[in-house]
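Novice: This is a predicted model, with the sequence first.
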Amino acid sequence: MSDTDGVGSTCPFGVTEDGAGAASNGAAEDEGGRETFAGPGEDGEIVAGRHRLGDMQEQQEALPVYTATPRTLFPLQESRSPHKTHPLTLTWAFGMNKALPVFSLQDKERLVTFYGCAHVAVMYDHTSASQHLLQGHCSPVSCLCASEDRRWLVTADKGPDSLVIIWDSYSGIPVRTLFDSHPEGGIAEVAMSRDSKLLVTVGAREIQRVCIWDWTTETETPLCVKEVGPEYGRQQHILFHPTDSNQLLSNSESRVLFHTKEEGHLEFSAPKISDKTFKKAVGPFSQSIFHPGGVQAVTATLTGNVLVWDTPHRATSPGLPPRKATKLIQLEMHGISVLTQIDSFIVTGNVQGHVTVYDEHFKQVERLSQFGLGPVASISFSREEDCSGGGLSELSLESKPFIRRFVLSTADAIMLHVDPQAGPPHMLLRGHSEALHAVACHPCQPVIATGSRCGLLRIWNYQQKELLYCRVVQEKRQIQCLAYDAQGVCLALGFTCGAVEILDTSASQYDENHLLKYSSHCISHVAFSSDSQYLATADTGNTVTLIRLHSEDGRKVWRYLGRHRCHYKPIQDLLFGVQLDNSQPRLFSLGMDRMLVEYDVLGSWEDDLRICSVERVEQGAVPTCMAWYPPLTSEHFLLTASDHFKMKLFNSTTKMCSRKTLLGPTYGSPVKKIASLPASGGGNQKTHYLVFINQDKVGLQILPLDGNPHKSFAMLCHPTGASSFSCSYDGKYIFTAGGVDCTLLSWETNLNALEAVASLGGQGIEPFYGLLEGGREGEFYKEMEDYFYHCQLRSQAVDTMEPRQLSTTIPLAEVPFMMRALGFFPTEQELEDIHNEVKFSRYAEMGEYVTDVDLEEFIKLYVNHRPAFEVYMPEMERLFELLGCPNEKGEQYLNREELLDLLQARGEHMTEEELAESFITLLGLNASGGSDLGDGQDIGKFRS
């Protein structure tokens, strides 16, 4: 995949510091270099034509669509060595989107399924255990469909810059992209006509737009558009008539709409029906189809009924064909969740997990009820005809059983392959049906464990794609977090009910476990000490619990040691470390209350968890996470990140506040979790790397940290929010958990590519010039040089007549004045942090203090310490609203006396003289500035 500059890009996968992205596309190119697409011709053959794809570039080494065959994609993918140009490459998707249908692309040799997973669509060849990931969306995939012959696949999404992409299933290449088809909220439903020439999309906003597209032409506008108001309900299912592409059928839970396309216009009729129509309850509608006979239509309900729609007059008449509900048949005892048809048969799937086949007269042909699963979500039949030579049209209840193979998915995120001739169904995939927050990699094996809110624990060999262990936790305990110990012998599970379970992974069946419960709050973090003797947990009750491993009668038993509620706001992170002199364990917790707490692990006794120290690490920012900084210097540092897009280094021994403050990755949202990437066989072994996630991206950063934006790289991973991540023991893979999207994505690292990206950004001070307004040639830099020279004059006395000493530095004491002159007004604590950062920058290595700063060092200080983004007036108004109280009119109100009291009593409070001096200078009453307040008359004016 190739990079783009990101300008106007609609699918920014790779994200650079300034928001530019890398998009992927696979349009084939003709001899003249023009982008092309392929689609069905008049007789079904594949034809090529020109197609505009905006700023999306061609996929490198793309196969021409017209030469691809059903067996082209996966054999080529298996034999071709991957050519990775990004620091992070998506390699595998675990799980599935249970809300989307699953399609069978099966032929006689390979079993391939097509389904959605987060913001990608997956073509999974179960025969060879390989995946081809269709990447092109920057929002979660909201709907899928496939052509009748399974040659063309369609994906669409909801959200900003929503896309509809048509893919060639033989080559995996996107052949057409519809931009801004529904800019008001994205796409809710999509379907393709039987001849694959037309595409219908349904918008996701309250007033839904139904658009019909001829995707095989160059036109960028739909053939016809019709709006459906909210009085008809939210249309949740749509399809074309199997023989007449001018007719469509859609339904909501309460209404069925019959659409007709005539002369560029789309109209619909919506016959009313209620419980009085047939004098019995009809029930909410689920799905609708056209009857195999071609005239009638059938709608299934969640009460087990089917509603038959007919045309009272069979003669063709101009305009919309009238429809009327003529029959209500109690087909099943349970609600019908899926209704489809294959050849002349009608197939239903119900909420009990049963699949039933009926003929066109609703006579039962076959019933498959041996699944024992949850509600059926989708049914998709294989493309091939009956293996014995007969078609389904020859089958009946008395003659032959139903033998067409199909793929079934359930509302519990389970995918089955059913072959009536081969016996019991085969489970193809079992995903997490509820939020997935817990993920942990084994410390020395290619093994990963995942746990979700549905209580499902799964342990995979991620290299072989082999499931090693699967268990549904009893008593409906929901898994929130996971952690392996340093040897990989124990796996700790933290549950939302406050319990902790410790599995012995050395047992063949993982059946030896210890269940401990000392809290009634959700366990948010679990961590093992490096010697595997201690286990610490943090819960949503702001409490840290310490558990110790004991030996009793030759058995290892985990026993409660103590717990402490040391934070008054949620705990953000929990971390074990070691003492520098004796390698004994240390335990830290970081809270939203801005406190870093260290616990006395060795000095604690049963029911007495003691605290070593409590340090405040932030003033206004909220810390989000922490990690141990790699040993790049002689000092041992603790690294923290905050919601102000800053990272700070703290000496782990002295706890000196903010030994260094650095600009963190700025990819739309603050960093929420960080970890050091384990050493791998690739890249520079002398270089260390940091892995991070923010709200929806996963990224890498080259260490040491210095604020250089070109040393970091991020990729969109989970548009609905990344909840956690874990790194493989060798640093080759990063696994991200998607939380509410119930999926796990595997990313392969390419550290050489990351180093190349950083080198292209420049060396030394050059990358930091780009962070200044106008760069090195701009007015801001020239103004900075002037202020720097003025500070040199101030330090040598402005009015002196003595010869001046030429210098390239300014005293450290002049730095605050430079900062304020450039528009950055740091607090006293921030000034102390800046002073300590410069003063002790070389003390550990050289044993001396630094008292001077040159211009390049000052620029780095300035860009790292100033706010990452400007503070705008709406933010200032919000802050005053927080300080004020509502008046009689309900408006936020802050009077003069309250404001002055707050300034003199809260935070870094000011004295009355300092406050008077500031206001007098700001109001222009003291033109010379400074602290010249005369004989007190100005203070008197200020008080009045």
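Specialist: The structure has been received and is ready for your questions. Residues are numbered from 1 along each chain as shown.
Novice: contacts and neighbour counts: CA atoms only from here.
Specialist: Fine.
Novice: can you tell me which helix in this structure is longest?
Specialist: Ranked by residue count under DSSP state H, the longest helix found in the chain is helix 779-795.
Novice: what's next to that helix, contact-wise?
Specialist: 772-776, 807, 809-811, 814, 818, 821-822, 855 (Cα atoms under 8 Å, 6 or more residues apart in numbering).
Novice: So which of those belong to strands?
Specialist: Assigned to strands by DSSP state E, the following of those qualify: 809-811.
Novice: now for the strand or helix carrying residue 759, which elements pack on it?
Specialist: Remark: residue 759 resides in helix 751-760, with elements defined by DSSP states H and E. Applying 3 or more Cα pairs under 8 Å, 6 or more residues apart in numbering; DSSP states H and E, one finds that helix 751-760 contacts strand 697-702, strand 712-716.
Novice: Stretch 931-944: which residues count as buried?
Specialist: Neighbour counts over stretch 931-944 (16 or more other Cα atoms under 10 Å) mark 933, 938-939 as buried.
Novice: Kindly reformat these as TSV and extend each row with distance to residue 515.
Specialist: TSV is the format used below for those (distance: Cα to Cα, whole Å):
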residue	distance to residue 515
933	70
938	71
939	68
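Novice: Tabulate those in a markdown table, adding columns for distance to residue 901 and secondary structure.
Specialist: Below are these laid out as a markdown table (distance: Cα to Cα, whole Å; DSSP: H, G, I helix; E, B strand; the rest coil):
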| residue | distance to residue 901 | secondary structure |
| --- | --- | --- |
| 933 | 21 | coil |
| 938 | 19 | helix |
| 939 | 16 | helix |
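Novice: What ranges does the stretch 151-300 of the chain have for its strands?
Specialist: Remark: strands assigned in the stretch 151-300 of the chain by DSSP state E, counting those that start in this stretch are 152-157, 163-168, 173-179, 187-192, 198-203, 208-214, 224-228, 237-240, 247-251, 256-262, 265-269, 285-290, 297-301.
Novice: then this one, side by side with the first:
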Amino acid sequence: MTTLENTNRLKLVDTIIIAISEKIEVPVQTIFDTNPEGGVVAMAMTPDARYLATLSAAPTQVLSIWNWTVDGDTPLCTAELNPSYGVQSFIHFNPEDIHFLVSNSDSQVIFYQWNDNHMEYFAPPLTDQDFNKPVGRYSQSIFQKNSTRVLTSTSIGNLVVWDTNKPLTKLHDSQPSADKKALKIIRQQERGINVLTTTENFIVVGDMAGHVKFFDQSLKLVHWYQDFHLGPVTSISFAFYPNFEPVAKEGSNYPPDATIEARRFVIKDFVVGSSIAIFGSVTADGTKVKVIHREHDAAIHALSAHPSLPYVVMGSYSGLLKIWNYEKKQVMVSRQFEKNSMIRCCAYDPKGAYIAVGFVNGSVRVLDSITLEDQTAEPFRYARYGITHIAFSHNSQFLATADGEYTISVFKKQHLNDEPYGYLGRYRAHYKDIQDIIFGIHLDSNQPRLLSLGKDRVLVEYDLENSSKDNLRITSSDRIEQSAVPQCLTWYPPITKEHFIVTANDQFKFKLYNATTKMCRKTLLGPTYGSPIKKIAVVPTKDPIKEKRYLAYITDDKIGLHILPLCGNPHDAMALIGHPAGVSNLVCSYDGKYLFSAGGTDASVHMWEINTSALEAQSKLGGEDLIPFYGLLDGGREGELFAELEDYFYYAQIRSQGVNAMDKRELSVKIPLTEVPFVMRAMGFYPSEQEIEDMLNEVKFSRYVETGKYVEDIDLGDFIKLYINHRPAFGLDPQKLVHAFKTLGVPSAQGNSIERGYLLDLLQTKGEHMTEYELAEYLTTLLGFNGEGGSSELQEFDSSTAGDIIDQNLPVNVTEEMFANEILGFSMYKDVMATSQLTS
């Protein structure tokens, strides 16, 4: 039995499902956990379909023989292979005696002999010196018909002939053996051989040139197909004709063979698969070749869903653009662009009439969404680097692209021209990579608005209304992050009275910004599944106002779903591995039923069905109100940290009323907003001044839209949520200090160090503003010479002696270890810095 495989798409699987029924739909036997360590890398079946051989993908491979017709999860026999043999990736039964097998890796061929409870194998060595000629890398092996010989093809066009290690004087009296050795190496052709198989009495070869050759058993060429133009052959599968007779009937048009008689070459029809993901069906009678399937053979990054139909368009670096009907599971139309036209991104316009495609070479094409024909005489070529993002406005009036030059290009709809879009202008408003672009709507005029978000932490809005030809203007440019790097953005759905933009950053945080003022209105803990979120998309719904809303997202290798509104509850999110090699893109179907993810280098697109009920159940089981947030505190509700927090709340009330006040204390369940920074620092979170401002604004304006009044205090429950959402997701990161000293300092025997004067100058002139008075106060306090904690507690700070204290106690060259242990008092830095120094 021959199976059609595209070898460069081989997947590791943990479960082998053998499906034999009328339509190959219903599994009749399932063998679970055949090789739990690494899955299965190759398998083969006997010609009578009774036995199955599997090769595990673990570092130490195991070959197993299974009788799948009998219930049970135990193989008949196994053999553990030496890792030095390399990864055995091909296996084949002897069709004349199924108790013999052959397998091979790139560098080793192994021969097996088995019975119901025992298996032995032989791995004969072969080097270039044995026959004084190069061998090449092994590809596939077959048993020669009516012979004890085995043939193995190689990457340089050789055939290695293997035979029994000891000559058989009386073949009919001797037992066959799996003990074989290399008999000779035959230089069969110039191009590397990828496929070696048999059909009828022929030995069939498929090579890197895309040719398929047929040889007789003495390896004489009988026929040669060379005009398929399908790419390097990686698989060949012949049709199953039970009563096939190799006789040319009258009126047939089989080609002549290579003999002197030029007899008709009659074989079964076959299918050829190539390394560029093209499958061609070859009809031998008349030598007709038909492409039956064309897939992507390079990285897929471009993905877009139709706004009203069950279509998804995908494009890859191979230049193939394909529209797929995901309900009928069929290709609607495809287009192969010219060589070196690598597709980077694409987008449907909101009306579904056009598809805009961005290429790695910087060109942009506008295509008809039905025929995929160009709608402009020439592609737009305004960018010198690759197009990374592309988007349409809600009314299809504008098309915008972002490219590798950190530049935004805008194209405008043309009503009096044959071409649908014309160039409007370009603007380089960023100095680092553009992470995302989105179109929105001005609430008062229903006109489109365009925003771009860069790795430079800047959110830019463009003035489309007042822009003209070659004069694209910007409305505002706002730095929205201080230390985190934003990864993506989208419009927050209309589930609140205030209009927001939501972003995700590399510190595992969501942030909500007022769509008009760009003020940070909320910071929320995001999913922490190994890597930060790379892209987000609000799942569409029929009724955006009344129905529950969800947010889809991707990380480096996972795809997930999050319940809206965002609140920081970890149980509101889920994620699972989508593409082990990495997820490159994500889109939602127009009806919100499905998600589509592109795997980038794995050249595949996955379709996911959304099950919100499971996510809602998970959220309910996680608890309500503050219960999920208690779980994020060390020790939980009954732990020491929570008890300390209650004490801090009491101390904060004393502090706000005056430490030396003699009046009767008035206890409350709330503390003033002015005390929030001090309690945060007491909890081990050390926010910057900008982060403090964001926290205070978040609480202060939390009810302003509903009540028109500011919030001036905060209770314990809201403070816990504020603390959980704003603190670093994984605590203090010692590597940041190591990186800072490595960047700013110079190597020394004690590690990286910074000269004292330079350090003091950096602290005052770089980053957030710090006055000389503040610096003196903080350093003397940290060095232990300001016992009462400086002006923040009982008394005014005396700066008259601060300079002498710093000069006497701060060394001329401050090392990272001294700064961490003696100034900051963070003992956890010791191991990290020791590891860093050892690595250096």
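Specialist: Noted; the coordinates are in hand. Everything numeric in this text was worked out from a predicted model, so none of it was measured.
Novice: Quick check: TM-score for this pair?
Specialist: In this superposition the chains share a TM-score of 0.84, using TM-score structural alignment, normalised by the length of the second structure; 780 aligned residues with a Cα RMSD of 3.7 Å.
Novice: Tell me which residues touch whatever residue of the first structure lines up with residue 229 of the second structure, please.
Specialist: By TM-score structural alignment, residue 229 of the second structure lines up with residue 372 in the first structure. Residue 372 of the first structure makes contact with 352-353, according to Cα under 8 Å, 6+ apart.
Novice: let's go with 7 Å and repeat that
Specialist: Taking Cα atoms under 7 Å, 6 or more residues apart in numbering as the contact definition, residue 372 of the first structure lies against residue 353.
Novice: Roughly how far does residue 628 of the second structure sit from residue 168 of the second structure?
Specialist: When distance is defined by Cα to Cα, to the nearest Å, residue 628 of the second structure is 76 Å away from residue 168 of the second structure.
Novice: Can you pick out the residue with more neighbours from the two?
Specialist: For residue 628 of the second structure versus residue 168, the count of surrounding residues by other Cα atoms under 10 Å is larger for residue 628: 20 against 13.
Novice: Give me the secondary structure label for whatever residue of the first structure lines up with the more buried one.
Specialist: Under the alignment (TM-score structural alignment), residue 628 of the second structure pairs with residue 767 in the first structure. Secondary structure for residue 767 of the first structure, judged by DSSP: H, G, I helix; E, B strand; the rest coil, is helix.
Novice: From what I see, residue 767 of the first structure and residue 761 are in contact.
Specialist: Yes: using Cα atoms under 7 Å, residue 767 of the first structure makes contact with residue 761 at a distance of 5.9 Å.
Novice: what number of residues lie near residue 124 of the first structure?
Specialist: 23.
Novice: Tell me which residue of the second structure lines up with it.
Specialist: Counting by TM-score structural alignment, residue 124 of the first structure has no partner.
Novice: Identify the residues contacting residue 124 of the first structure.
Specialist: Contacts of residue 124 of the first structure (Cα under 7 Å, 6+ apart): 112-114, 130-132.
Novice: Write the PyMOL selection for whichever of those residues are buried.
Specialist: Selecting only the buried entries of the contacts of residue 124 of the first structure in PyMOL, with 16+ other Cα under 10 Å as the criterion:
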select buried, resi 112+113+114+130+131+132
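Novice: Would you mind checking which of the contacts of residue 124 of the first structure is nearest to residue 257 of the first structure?
Specialist: Ranked by distance to residue 257 of the first structure (Cα to Cα), the contacts of residue 124 of the first structure are led by residue 114 at 28.3 Å.
Novice: Pull the contacting residues for that closest one.
Specialist: Contacts of residue 114 of the first structure by Cα under 7 Å, 6+ apart are 102-105, 122-124.
Novice: just residue 60 of the second structure next, same as before
Specialist: Going by Cα under 7 Å, 6+ apart, residue 60 of the second structure touches 81-83.
Novice: Of those residues, keep whichever come out buried.
Specialist: Judged by 16+ other Cα under 10 Å, buried ones among those: residue 81.
Novice: which element is residue 394 of the second structure on?
Specialist: Using DSSP H and E, no helix or strand contains residue 394 of the second structure.
Novice: can you list the contacts of residue 114 of the first structure in a markdown table and add distance to residue 255 of the first structure?
Specialist: As requested, the contacts of residue 114 of the first structure are arranged in a markdown table below (distance: Cα to Cα, whole Å):
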| residue | distance to residue 255 of the first structure |
| --- | --- |
| 102 | 25 |
| 103 | 26 |
| 104 | 30 |
| 105 | 32 |
| 122 | 33 |
| 123 | 34 |
| 124 | 36 |
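Novice: can I get those in a markdown table with distance to residue 170 of the first structure and secondary structure?
Specialist: Formatted as a markdown table, those follow (distance: Cα to Cα, whole Å; three-state DSSP):
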| residue | distance to residue 170 of the first structure | secondary structure |
| --- | --- | --- |
| 102 | 18 | coil |
| 103 | 15 | strand |
| 104 | 14 | strand |
| 105 | 10 | coil |
| 122 | 13 | strand |
| 123 | 10 | strand |
| 124 | 13 | strand |
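Novice: Give me the buried subset of these.
Specialist: 102-105, 122-124.
Novice: tell me which of those residues is nearest to residue 697 of the first structure?
Specialist: Nearest to residue 697 of the first structure out of those is residue 122 (Cα to Cα; 19.7 Å).
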